[in-house]
Every structure is written in C-alpha cells, then in structure tokens.
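Colleague: no letters, just coordinates:
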C-alpha cells in the first residue's frame, strides 16, 4: 500500500464505495479509542465559538428501517426500541468557519493534509480545472471518484480551490480521526449512531425522512441530493452540485438542519452488520471493536438509482482515516 493511500472498491457491491470511497492507509488504525459516550477534555485555552446552536434530545424511539428500503449488507434491521439519556446535539454540521477556528487555535493537520491526498467527486473538478493535473488515479468500478493530490478541507477540489465562498458550508475531507480531534478541542464528542438517528428523526415516528415519507413537498426539494442521471447529468433542481450551506433547507422538528443529504456525518460507533440483533436497549454505543466507523445521513451524491442512503434509518461506514469531498460531521455534548 502506498503512503498516499489507495481508493478501494471494498463494499462496492452494496454501494459503500459509491457513497464515499474507502481509503486504505499505510498507517495502522488504533481500535483502542475512548468510549463513544465519553466527553473528552477541552484543549482550547479559550471557550470555543460555534456557528451552530445546541438543542436537547433524548428519550425513547424505534430505531431502524420500518419499510425494508435498506441494503441488506447495511444491517438496518431489525427495528428495535432504544432509550437514550438526554444529550445536546448541534443544529448543523461543523462548518468551514468552525473548523478554521480549530486549526488556527491548534495548528492541527488533517489526515488528508498529512498524507497529501483525498477523494474528490470528478464532476466537481469542472469548477477547478487546474486540479486535473493533480489527479493520481480513479477508483476501479466507480470512476466518478478520483484521488487528487493536495485536496483537503481548505482546498476541497485540490490545488487552486478555496473555501472563501463556502465559509458557512459543512467542512469536508474530514476523517473520523480529524473529527475526534475537533471534538476533543471543543469539549464535544461525536454522536452515537442511536443519538444521531433519534435527533435526525426530529420527533417523527416511523418516517423515511426528517419531514415525512415523501421525498418532495409540494414539488419542492427538502434536501441536497442528486437529481438527474447519476453520474452523468445533475439537473441541479435543488440548486447545488456540491455542498449546500449548513443551514439551507428547512430544519426538522428538533431544529436540526440537513440531517439527510449534503454531507455524510461521522458517528462514534464501530460498524457491524448484525449489531441491531443484539444491541442493548439503553444508550447503545456500538460494537467494542471493528475496522470501519458508522457514517449517517447520505450526501449530495445520493440517488435512488444506486444509493438511497439519505433516509434517517440508513447506515453506511468507512475506515476511520478515509476522507472525501462529501464527508463531514456533527457534534454533541452532555446535556446542561
């Protein structure tokens, strides 16, 4: 394996590499991390500023897919009752502005920056033609994902691109390890998978989406996903080829924005297909060990023709050191 990594087709059969490419890094992944429910110490010398608010969530809900919509390999069933202790969750994904403050305060270097490469959706390179000279390769079987030298959170489409006009968009090209570092600095943590799903549902019971069961409302789009023929034609009916601002579209009943579509959001848990078959009813934290971490919510690339993971019950996963132009995160903290 090269130091710059290898775009892997592992999981392509069930759509994982289509949703967000898994990246196999040369460095070993440490499975002995802090418990997903632990709140790390604040490393900042001053109180961190957030572009988002926090809202309180918790209680009992039915977790999992009630419709049979999911990919069998994702393990969205069986549907089961879950009780969650109260917690606070951010109303938006962490934005470029938020992450920039973290980097300015700590000098943190992300996985993509350290290894010099990240995965970019090929069509986005049309907005930054100079980046084509920095393409290192394509993922076999999913050529819409290309590995671009110099692509990272501050240069999302590679050298020559910038976040200057996207300060209020979700930060992307973030590995699970990067998200953990931000949380440790800010006195927050990543949500457990169960916390994420309860909050994403926004109080609605047994629905596909945060707003109900129909994708459109009066002909209007409620989220940022792909429209048209993937991956050749995006009609941009929702207004975006890439990410949308973190507060775009109406919030769910809890006040959370873009819990489906826009960017994948890391959760704390390891992924296993059969976890729901034996997960505890109270405050489940995922398996004790694994090789991939849970991602939730789908992204701007989701489309029914190959990936309908923009539902609140949908699950996906990726290696903790993977980064791409559609992967970000959302923070939670203890209820005050």
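Modeller: Good, I have the coordinates. If you're wondering where the values come from, they're calculated on a predicted model, not measured in any experiment. Residues are numbered from 1 along each chain as shown.

Colleague: C-alpha from now on. contacts and neighbour counts both.
Modeller: Noted.

Colleague: show me the strands in the stretch 1-150 of the chain, by range?
Modeller: Assigned by DSSP state E, counting those that start in this stretch, the strands in the stretch 1-150 of the chain fall at 6-8, 22-24, 54-63, 80-90, 117-121, 135-139, 142-149.

Colleague: residue 181: which of the ones you listed is closest?
Modeller: strand 80-90 (16.7 Å; CA to CA).

Colleague: what sits up against the closest one?
Modeller: Outside strand 80-90, the residues that touch it by CA atoms under 8 Å, 6 or more residues apart in numbering are 52-64, 191, 194-195, 199, 256, 276, 280-284, 330-336.

Colleague: buried subset of these, written for ChimeraX?
Modeller: Buried subset of these, written as a ChimeraX selection, criterion 16 or more other CA atoms under 10 Å:
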select :52,54,55,56,57,58,61,62,63,64,191,194,195,199,256,276,283,284,330,331,332,333,334
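
Colleague: what residues are up against residue 19?
Modeller: With CA under 8 Å, 6+ apart, residue 19 has these contacts: 298, 299, 301, 302, 307.

Colleague: so the third one versus residue 147, what's the distance?
Modeller: When CA to CA, to the nearest Å is the yardstick, residue 301 and residue 147 sit 17 Å from each other.

Colleague: quick revisit: out of the strands of the stretch 1-150 of the chain, deepest packed?
Modeller: Most buried of these by mean neighbour count (mean count of other CA atoms under 10 Å) is strand 117-121; its value is a mean of 29.

Colleague: A further structure is provided below for comparison with the first:
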C-alpha cells in the first residue's frame, strides 16, 4: 500500500519540519463550499485566495516527538500505542491547543477552512483531492460503509503511514487530505450563511477530511466536523500546518 513517486521540487520548500516539506499553493480563484450537500457546507462561492504553503503530509508521531523533546510540551495521548504511536503514522490524541502550539513553535499556523479546501479541491472545487472518482483502497485510508468503524480493506486497520496513498494525492502532490486522520483547522465553527456569531462558534473548532474509520459520507473535501478544541483523546484526529506566502 506504500508507494513512492517523485514530485516537482519547485512546488515546495524544505520548511522547518524535517521530513515534511511545505507545498506552495499559488494565489487565485477557487471554489469554497457547495450547494448540494449538508446545510453547513452552503453556500457555494468562488473566492480569490492568497498564496500559502502547506505540509505535504499530516504531522507524524516522529515529528511531534521532536517538538515535545524541544519544548517540554505534553506528549500526544497515544504516543506509546503499538499502532497509533508508530513513528511514521500521523500523530493523534492531540487537542486543538496542542496542534496550534506545535505549528507556532515552527513559525507556522493551522490551516483555515478556506486554505484546506483550496489545497484539497484545487481551483475547480473537486469533490476529492484527485478529482471526482469515488475513494477506493488506493486513494484513501477509510472505514467501513457504515459509520463509524475502522476496517483493513485498504491495508490498515487504523492509521496508515503519512507517506502512503499517493494515488490520492492532490494536483500539487499533497497527501491524505481526506482519510487517515481528521485535521484540525484554526477556524471556529459557524454557519457559512450567517453573519451573526453562532453560539457554537465559541465552543467548537472545525475538523476536516475524514479519517481511517470514516464512512463515505464523511470523506469529502467539504465535510465540516465541529469539535471540542480541548478534547485530546481522539484516536482519529491529527493536523498539519501552513505558512502564508508574501
């Protein structure tokens, strides 16, 4: 299930996190939201995006462990788990504040929802990072057809190595933007079509992308999951970082 391919080195830079380069996303128009899905994904808009760079993969246990050693920050909840804690797997068991602290330590920030969608959907608003074809075992680490149980049909009963599923890469070569682990964004949850601050915006941050135990309805580039930012016991939630480009 682990494949190796080469991506254009000009598309990114080494960045501050060893083994996880930043991939540049150029400025330009992109599609945000949709009109044919859940209410909280509406309305569909075409926006003018600013440039940024995003980690090629989710942050791994190895990368998070280096941060813990350097700063004394608390380790992830599953750091010693026999599967979830493997060095090359995405770190899970981290709260929003843990993820935010990691990114800021390296001069980065968590992605916004708009940055996530631009990276995952390209410029034309694709349903999946690779296009419109439905996810399969070559493109994403996902769960059973019924929510929300993991299975090993794609080769992994839980998380997969961050460098796997290259068949599901985005057009810029970014991996696992859906499946494997849910990813924290820096945004508070609120309806797109409401100018008034929703009560939930005080309580929840947004996770994107689905995970190893997600059913097909959760594995899209537009699905939004409102989540308690203080909760750090999730075995299917991780993150990656971004850097604005001047």
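Modeller: Arrived safely. What you see is a predicted model; the values in this text were computed from it and never measured.

Colleague: what does the superposition give as a TM-score?
Modeller: TM-score for the superposed pair, counting by TM-score structural alignment, normalised by the length of the second structure: 0.83. Supporting figures: 227 aligned residues with a CA RMSD of 2.6 Å.

Colleague: circling back to that earlier point, tell me which two in the contacts of residue 19 of the first structure are the farthest apart.
Modeller: The span of the contacts of residue 19 of the first structure, defined through CA to CA, is set by 299 and 307 at 10.0 Å.

Colleague: more crowded one of the two?
Modeller: residue 299 (29 against 18; other CA atoms under 10 Å).

Colleague: tell me who's in contact with that one.
Modeller: Each residue near residue 299 of the first structure by CA under 8 Å, 6+ apart is listed here: 19, 224, 225, 260, 261, 262, 263, 264, 310, 326, 327.

Colleague: ok, of those residues, which one's closest to residue 103 of the first structure?
Modeller: For the contacts of residue 299 of the first structure, the minimum distance to residue 103 of the first structure (CA to CA) is 17.8 Å, reached by residue 327.

Colleague: which residue, other than its chain neighbours, is closest to the closest one?
Modeller: Nearest non-adjacent residue to residue 327 of the first structure, counting by CA to CA, 6 or more residues apart in numbering: residue 264, 4.7 Å away.

Colleague: residue 238 of the second structure touches residue 90, doesn't it?
Modeller: Yes: using CA atoms under 8 Å, residue 238 of the second structure is in contact with residue 90, at 6.5 Å.

Colleague: may I have the residues that are in contact with residue 60 of the first structure?
Modeller: Neighbouring residues of residue 60 of the first structure by CA under 8 Å, 6+ apart: 81, 82, 83, 84.

Colleague: against residue 30 of the second structure, how distant is the alignment partner in the second structure of the second one?
Modeller: Same thing as residue 82 of the first structure. In the second structure, the residue matched to residue 82 of the first structure (TM-score structural alignment) is residue 47. Residue 47 of the second structure sits 6 Å away from residue 30 of the second structure, going by CA to CA.

Colleague: with residue 166 of the second structure instead?
Modeller: From residue 166 of the second structure to residue 30 of the second structure the distance is 23 Å (CA to CA).

Colleague: one more: residue 69 of the second structure?
Modeller: Distance of residue 69 of the second structure to residue 30 of the second structure, given as CA to CA: 39 Å.

Colleague: same question, residue 134 of the second structure
Modeller: Shown here: residue 134 of the second structure relative to residue 30 of the second structure, a distance of 21 Å by CA to CA.

Colleague: now stretch 99-113 of the second structure: which residue numbers in the first structure?
Modeller: Alignment of stretch 99-113 of the second structure against the first structure: residues 179-193, by TM-score structural alignment.

Colleague: wait, stretch 175-188 of the second structure
Modeller: Under TM-score structural alignment, stretch 175-188 of the second structure corresponds to residues 257-270 of the first structure.

Colleague: likewise for stretch 56-70 of the second structure?
Modeller: Mapped onto the first structure using TM-score structural alignment, stretch 56-70 of the second structure covers residues 91-105.

Colleague: buried residues, the matching stretch. List them.
Modeller: Buried, per 16+ other CA under 10 Å, within stretch 91-105 of the first structure: 91, 92, 93, 94, 95, 96, 97, 98, 99, 100, 102.
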